[in-house]
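# this one's structure only:
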């Protein structure tokens, strides 16, 4: 895989407050450049939600109402996050969830394309019993020595782990087009368009 041929790409992860629909409490956006995650240029935001964080959500990611009490509200961060995301490709694990929530919070934002490492893993590693992020980390054993120390289920860590999984799986494909054909869910930005049947006129 020639990583120099890749367009601008951000691996993203979001965490919510546990309500339905969720308020965002954390966003991470990690650029991948030259076949490596560029932590020096990453974006990360903690957000005070409009509605309290549920006990279940706080138990998963550790972002309690007390932790978020002095963080900015979404209205104060929306423009900054939207500008950072720009029109780059995004990548996430179970990407339609992250894309849906980012798009709901940023209605005017539209990425160039959406890569789903869950979909890509099912195409790359056929027959695994599970394709959760934890299962793939165990199967692929990516180098996470430089991952943020906050741990699993925090956006910055999960984005770093997802980036390393993406780069490992990309080695199984010769071109960007082959990768995206396997990784972009139908109906999301960047999905290959079906070929049109030739017509007489």
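Looks like it arrived, so ask away. Keep in mind that what you see is a predicted model, and the values were worked out from it rather than measured.
# going forward, measure contacts and count neighbours with C-alpha atoms only.
OK.
# Who are the contact partners of the residue nearest to residue 8 when sequence neighbours are not counted?
Using CA to CA, 6 or more residues apart in numbering and skipping the chain neighbours, the partner closest in space to residue 8 is residue 88 (5.1 Å). Contact analysis of residue 88 by CA atoms under 8 Å, 6 or more residues apart in numbering lists 7-10, 111-113.
# Comparison target below:
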């Protein structure tokens, strides 16, 4: 099972107001285990980056000026994600920007049901509790001490760990896939054959039970 943990950075909140993608970070999981494969790119938005946005992610117009435009990286991005499920925190935000950019570049948009929203997962699992990525890192003991600013690749790496915890803990990702039995679809354990143990009462036990019933007044389990 292949999944892509994904995060983006943008110039603002709404693509319909002219805001654009400026960074995409992706981490590949197979059977809930990080493979080491990743996709990361900075994007020239061909517009200014408002100061409020720079304060969040630190990506300035000057830094992005020589980076490729989305159209130049779209094919590589689409090839990397393939048909995998996309694990995203607050998926509606990132999906809106990705689909806006894909549409402009002439690519098919991403179906909403491809996204696994970890924000929704967290709110269902911990109703009323903070569900930001930082809050979830703290809850699960995921080290985010290097996260002084938002960054798509770093956030995707943190989210991958948080996602496994939301699924039930990191151990869920330890697929026993090293041996041939696991590759065949299961784990085989050889055990010695044992004869079935008898469970019927012996003649002596039946006689002892009958004697006990004689000593009781109207026993409810008497057969006669």
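Good, I have the coordinates. All figures in this text were calculated on a predicted structure; none of them were measured in a lab.
# After superposition, what's the TM-score, could you say?
After superposition, the two chains reach a TM-score of 0.73 (TM-score structural alignment, normalised by the length of the first structure), with 162 aligned residues with a CA RMSD of 2.2 Å.
# picking that back up, which one in the second structure is aligned with the residue nearest to residue 8 of the first structure?
Correspondence of residue 88 of the first structure to the second structure, assessed by TM-score structural alignment: residue 84.
# any chance you could map the strands in the second structure?
2-10, 21-30, 33-42, 85-88, 115-117 (DSSP state E).
# quick one: the residue most central in space within the second structure and residue 111 of the second structure, what's the gap?
Nearest residue to the geometric centre of the second structure (CA atoms, centre = their mean): residue 163, 3.7 Å. Distance, residue 163 of the second structure to residue 111 of the second structure, by CA to CA, to the nearest Å: 21 Å.
# ditto for residue 20 of the second structure
For residue 20 of the second structure relative to residue 111 of the second structure (CA to CA), the value is 20 Å.
# between the two, which one's more packed in?
residue 20 (26 against 9; other CA atoms under 10 Å).
# what's the burial count for the alignment partner in the first structure of residue 28 of the second structure?
Here residue 28 of the second structure is matched to residue 31 in the first structure, going by TM-score structural alignment. Per other CA under 10 Å, the neighbour tally for residue 31 of the first structure reads 27.
# Pretty sure residue 31 of the first structure sits against residue 38.
Yes: if you go by CA atoms under 8 Å, residue 31 of the first structure and residue 38 touch, sitting 5.4 Å apart.
# need the contact list for the match of residue 28 of the second structure.
Contacts of residue 31 of the first structure (CA under 8 Å, 6+ apart): 8-11, 37-39, 41-42.
# Surely residue 20 of the second structure and residue 8 touch.
No: using CA under 8 Å, residue 20 of the second structure is not in contact with residue 8, being 10.3 Å away.
# Quick check: the nearest residue to residue 77 of the second structure once chain neighbours are set aside vs residue 207 of the second structure, distance?
Excluding its sequence neighbours, the residue lying closest to residue 77 of the second structure (CA to CA, 6+ apart) is residue 39, at 7.3 Å. Applying CA to CA, the value for residue 39 of the second structure to residue 207 of the second structure is 77 Å.
# In terms of neighbours, single out the busier of these two.
residue 39 (16 against 11).
# Quick one: map that one onto the first structure.
Under TM-score structural alignment, residue 39 of the second structure pairs with residue 43 in the first structure.
# and that match, how far is that from residue 181 of the first structure?
Distance from residue 43 of the first structure to residue 181 of the first structure, by CA to CA: 27 Å.
# re earlier: run through the residues that contact the residue nearest to the centre of the second structure.
87, 118.
# Can you tell me what it aligns to in the first structure?
Counting by TM-score structural alignment, residue 163 of the second structure lines up with residue 166 in the first structure.
# Follow the chain on from the longest helix along the first structure and name the next helix or strand.
Ordering each helix of the first structure by length in residues (DSSP state H) puts helix 155-170 first. Going down the chain from helix 155-170 of the first structure, the next helix or strand is helix 176-183, by DSSP states H and E.
# what packs against that following helix?
strand 114-116, helix 117-124 (3 or more CA pairs under 8 Å, 6 or more residues apart in numbering; DSSP states H and E).
# quick one, which of the ones you listed is packed in tightest?
strand 114-116 (a mean of 28; mean count of other CA atoms under 10 Å).
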